[in-house]
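**Student:** Next one to model:
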Amino acid sequence: MGVVNVTPDSFSDGGLWFEPEAAVAHGEELLEQGADILDVGGESTRPGAERPSQEEELRRVLPVVRALTSAGARVSIDTMRAEVALRALEAGASLVNDVSGGLADPGMPGALAGTDVPFVVMHWRGHSADMQSRAVYDDVVADVCRELRGQVDTLVEQGLRREQLLLDPGLGFAKTAQHNWSLLRHLDALQGLGLPVLVGASRKGFLGRLTPLPDGRPRPAADRDAATVATSVVAAQAGVWGVRVHNVRDTVDALRAVAAVEDAP
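**Tutor:** Model prediction:
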């Protein structure tokens, strides 16, 4: 899953693809590099980020969704708003990636109930402005699995089918670096919930702190791709459904190498 951020303030590449033409060109480039799905989002969810209005989010994403689906891409809409999800689906998107797992907008479950649209349910404890204050767990793996299981049950009660749901542990969302590493170490526990798993570690802060600059500052987001590729390999070897990344080419190369080793006699 290749990331297409149509935002001015995303932590990794905010502003680079903000104009629709630039975002579409970037998405087409990611397709050429081997992306299976393009995840188009118009709201930054970096720690501390403020939310755009619904109208602004729609203005950002709809032209990009239309253009990329017209070009033959499978598009996921990355949104927490039911209206944005519905409008994007009308424009050609075929998957909804909601980082709140249906919690931010009470209308989201009803909007997708009775459809076949795949819905990514991410582990979430609150909006970006204050989510890190909620990074408190007794056992992060057990707690995340329990909370995701509960949200799945709630969504099924609200009319979605288990078969259309995918899970995301929410790395970096109300998580410390150690929480993220523990979740990556125990992806089998998430797999044990019986639903496909999407992992989104790409360029996140905990990777930058793993290999800091000489002065101790975290490595810049654009310099975290090697660590990202390593987490993608770990996720692939755990059997996850997909990885959400900014650098598609290097990820695809690494996963092909792993597959070649696994397929060798």
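
**Student:** alpha carbons only for contacts and neighbour counts from here, please
**Tutor:** Will do.

**Student:** what's near enough to touch W17?
**Tutor:** Neighbour list for W17: V4, N5, V6, T7, A23, H26 [criterion: C-alpha atoms under 8 Å, 6 or more residues apart in numbering].

**Student:** would you turn those residues into JSON lines with secondary structure and distance to S202?
**Tutor:** Listed next are these as JSON lines, based on DSSP: H, G, I helix; E, B strand; the rest coil; distance: C-alpha to C-alpha, whole Å:
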{"residue": "V4", "secondary structure": "strand", "distance to S202": "13"}
{"residue": "N5", "secondary structure": "strand", "distance to S202": "13"}
{"residue": "V6", "secondary structure": "coil", "distance to S202": "17"}
{"residue": "T7", "secondary structure": "coil", "distance to S202": "17"}
{"residue": "A23", "secondary structure": "helix", "distance to S202": "18"}
{"residue": "H26", "secondary structure": "helix", "distance to S202": "17"}
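
**Student:** To compare with the earlier structure, here is another sequence to fold:
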Amino acid sequence: MSEVISLPAEAKLYLRPVQFVDSPIGLDGQVARIAGGLVWFAAYEVIAVVDGRRAVQQPVAVTDFDAFAEALPAAQRERLTVLAAHIAAPRGAIRAGERTLRLDQPLVMGILNMTPDSFSDGGRHDDADAAAQAAFDMGAAGAAMVDVGGESTRPGAKAVWEGDEIARVVPVIERLARSGTPVSIDTRKAAVMEAALAAGAHVVNDVAALLWDERALEVVARAGCPVVLMHSPDPARGPHGGDGYGDVLIETFDWLERRIEAVAGSGVARGNILVDPGIGFGKSMADNLALLNGLSLFHGLGCPVLLGASRKRMIGALSNEAPAGERLGGSIALALKGAEQGVQMLRVHDVAETVQALRVWRGMRDAALVGRGG
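**Tutor:** The predicted structure is shown next:
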């Protein structure tokens, strides 16, 4: 039996899956599953926050959770019940034309930047035919979706006129759509979203969570397409602002929770919303590490989680300032960190290598599930 926890009556509560196990075999009733996927856990970390500070942070075993929640005041009991239900609920598939992308295992989203100034691969793809071929190669290597962007979001990048952005991305999207390749459009501009969706894109991936352009939310709601809402401190101004955090994990969760409710309340189906904690956007090294270590908290939002940590600056900072093109090892480490915590989508530059890493991870997971784990 878990230790009895006294929670402040005014506290806001959070649940983070912890104590992960390789397999539920032989642990009936002792473990729970994240979002109908391949990750099981034996305890919830209950976090109670009062006035922006963690007053309580303690694990409660899955076996004790119902009794623990039942003993709480009604409002707190309802909060924990909703969070636990969100953590457990299978995520709906993404419909991408004739393709169906199931989210019961981590999928790879390949990055295709049609920009001259992106931090990692700017200028590599300035021809539509060559870019489309690069995207086809990603699909052949195992990418479930290709994320096409026409404006860099690196710190200090210049804004791009929407007409230029459309000219960069639409010819590529048209080629990919004809081939049946699932495509997301990486943009914060409503006009670009409209043009990309008309060209055959299936998903909108917005670093501003539909807050930079006042028409963006209307466009997504009318299209009925899936949308990725990424966290940044002040998306109406740009993705790299902000004044720091008291508790980045909790504050990012709260921000995304409010944004989900606002977007869903404006006509976007909740099942069409994905969330991204925004690694590297308006966050320090310590902030990024805290988010990565606490990723499983975001399953309490009830939406698929996308992790975009590929080749980010934090990898260089932790490895003798390795340049962007030499951050493969760190990128793979972060991708696997995400997979271990139940993340549904991994946005990466190095598709073949990430897919291989995930296949090995999946092989070990499958072996454990049939009772052959070590």
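
**Student:** before we move on, back to that, just among the contacts of W17 of the first structure, which is most surrounded?
**Tutor:** V4 (31 neighbours; other C-alpha atoms under 10 Å).

**Student:** now, which of the contacts of W17 of the first structure sits nearest A236 of the first structure?
**Tutor:** Nearest to A236 of the first structure among those is V4, at 21.5 Å by C-alpha to C-alpha.

**Student:** Can you tell me what the closest one aligns to in the second structure?
**Tutor:** Aligned counterpart of V4 of the first structure in the second structure: L112 (TM-score structural alignment).

**Student:** And for E147 of the first structure?
**Tutor:** Aligned partner of E147 of the first structure by TM-score structural alignment: W255.

**Student:** Please identify the helix or strand for its match.
**Tutor:** Using DSSP states H and E, the element containing W255 of the second structure is helix 248-265.

**Student:** After superposing, tell me the mean distance of that helix to the first structure.
**Tutor:** Helix 248-265 of the second structure: mean distance to aligned residues in the first structure after superposition is 0.8 Å, counting by mean C-alpha distance after the TM-score superposition for the first structure.

**Student:** buried sites along that helix?
**Tutor:** For helix 248-265 of the second structure, a neighbour-count test (16 or more other C-alpha atoms under 10 Å) marks V248, L249, I250, T252, F253, L256, E257, R259, I260, V263, A264 as buried.

**Student:** how about the helices of the first structure, start to end?
**Tutor:** For the first structure, applying DSSP state H gives helices covering 20-33, 54-70, 82-90, 107-112, 140-157, 177-185, 187-191, 205-210, 225-237, 248-263.

**Student:** The first one aligns to what range in the second structure?
**Tutor:** Taken onto the second structure by TM-score structural alignment, helix 20-33 of the first structure occupies residues 128-141 there.

**Student:** Other residues contacting the matching stretch?
**Tutor:** The contact list for stretch 128-141 of the second structure (C-alpha under 8 Å, 6+ apart) reads 110, 112, 114, 125, 145-146, 168, 171-173, 175-176, 181, 351-352, 355.

**Student:** By neighbours, which of those wins?
**Tutor:** Sorting the contacts of stretch 128-141 of the second structure by how many neighbours each has (other C-alpha under 10 Å) puts I173 first, at 31 neighbours.

**Student:** For the counterpart of it in the first structure, list the residues it contacts.
**Tutor:** Here I173 of the second structure is matched to V65 in the first structure, going by TM-score structural alignment. Residues near V65 of the first structure by C-alpha under 8 Å, 6+ apart: V40, V75, I77, A88, A91, G92, A93.
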